[in-house]
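> just coords:
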């Protein structure tokens, strides 16, 4: 199984800094057998994100793409819009479950607009931007993500 992980943060991107969230998610995916083929920080830009996700999905380079950040209510929060726009099928249960899980920690989880979908047998999932929240969210849904990826690879 192959994966890509991208943190959406224009400030980190411009400063050429790494993301704690990307590093944490990479370790978690590798522990369950994923090979992370692409990872890094991208600007909060719809066109850039669309091109990256489409290219990785359409070429079969990865089976799973996780994004962190850019899932809120600010105009630059584009990750859910991109996933909704480019997916062949949406999987609303994944972000609904993550929001419900995160409500235990903060009422601000109601402001999360994360999305999940499938494009050309690649699973796309938005996660929160904070490293701790992204890690805890992935821990909660990881067995189901592995199951979906295995189903899509048949």
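Sure, I can see it. Not measured: the values here are computed from a predicted model.
> For the rest of this, base every contact and every neighbour count on C-alpha atoms.
Fine.
> helix, strand or coil for residue 39?
strand (DSSP: H, G, I helix; E, B strand; the rest coil).
> Which residues are in contact with it?
The contact partners of residue 39, taken as Cα atoms under 8 Å, 6 or more residues apart in numbering, are 4, 5, 6, 22.
> repeat that with 7 Å
For residue 39, the contacting residues are 4, 5, 6, by Cα atoms under 7 Å, 6 or more residues apart in numbering.
> And here is the other one:
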């Protein structure tokens, strides 16, 4: 099974002013969908350099296969997770990000305001999820069925790609 890392990006969660309600829900979704657990979880303020360092540490040093970020994908000036992710990834996986928004729009058109991206770094998959509880869940469930295939392809364990 995969080694999973999560970075929660939120000034208010980092400063303990607000509960991190998305992380326990993501843990439950990972357990239910993949029978997998989070090996590493980091809290970060909305700061590009700290986010970048957390992502690089989890992928390059801790060797996570799947890195999921929660929060920092909106239009607020402090929302910088996509910018930090851009500094870390080797390649974009736009189809997954597009599908997250497409499916989540069935619940709320506000998802059009998320700037979440998906990409790879080496053999790891990086997924940005919104920091709102329903948005995070909608986006995750929109692509959950493709995560195993994406990781198998990235890691070279699946040569047959069905389109």
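Alright, I've got the coordinates. None of these values were measured; they are calculated from a predicted model.
> now what about the TM-score between them?
Once the chains are laid over each other, their TM-score by TM-score structural alignment, normalised by the length of the first structure reads 0.91; 154 aligned residues with a Cα RMSD of 1.6 Å.
> Neighbour-wise, which one of the contacts of residue 39 of the first structure leads?
Comparing the contacts of residue 39 of the first structure by number of neighbours (other Cα atoms under 10 Å), residue 4 comes first, having 27 neighbours.
> in what helix or strand does that one lie?
strand 2-8 (DSSP states H and E).
> Mind jotting down where the helices sit in the second structure?
For the second structure, applying DSSP state H gives helices covering 11-14, 22-34, 48-56, 81-88, 94-104, 133-154.
> Closest one of the contacts of residue 39 of the first structure to residue 62 of the first structure?
Sorting these by how near they are to residue 62 of the first structure, with Cα to Cα, puts residue 4 at the top with 6.5 Å.
> Matching that closest one against the second structure, which residue comes up?
By TM-score structural alignment, residue 4 of the first structure lines up with residue 5 in the second structure.
> Do I have it right that its match meets residue 68?
Yes: counting by Cα atoms under 7 Å, residue 68 is a contact partner of residue 5 of the second structure at 6.4 Å.
> Find the nearest non-adjacent residue to residue 2 of the second structure, please.
Distances taken as Cα to Cα, 6 or more residues apart in numbering put residue 65 closest to residue 2 of the second structure, at 5.8 Å, once the chain neighbours are dropped.
> Pull the contacting residues for the alignment partner in the first structure of that neighbour.
Structural alignment (TM-score structural alignment) places residue 65 of the second structure against residue 63 in the first structure. Taking Cα under 7 Å, 6+ apart, we find residue 63 of the first structure in contact with 1, 2, 3, 121, 122, 123, 149.
> contacting residues around the corresponding residue of the first structure for residue 86 of the second structure?
Residue correspondence to the first structure (TM-score structural alignment): residue 86 of the second structure is matched to residue 84. Neighbour list for residue 84 of the first structure: 90, 115 [criterion: Cα under 7 Å, 6+ apart].
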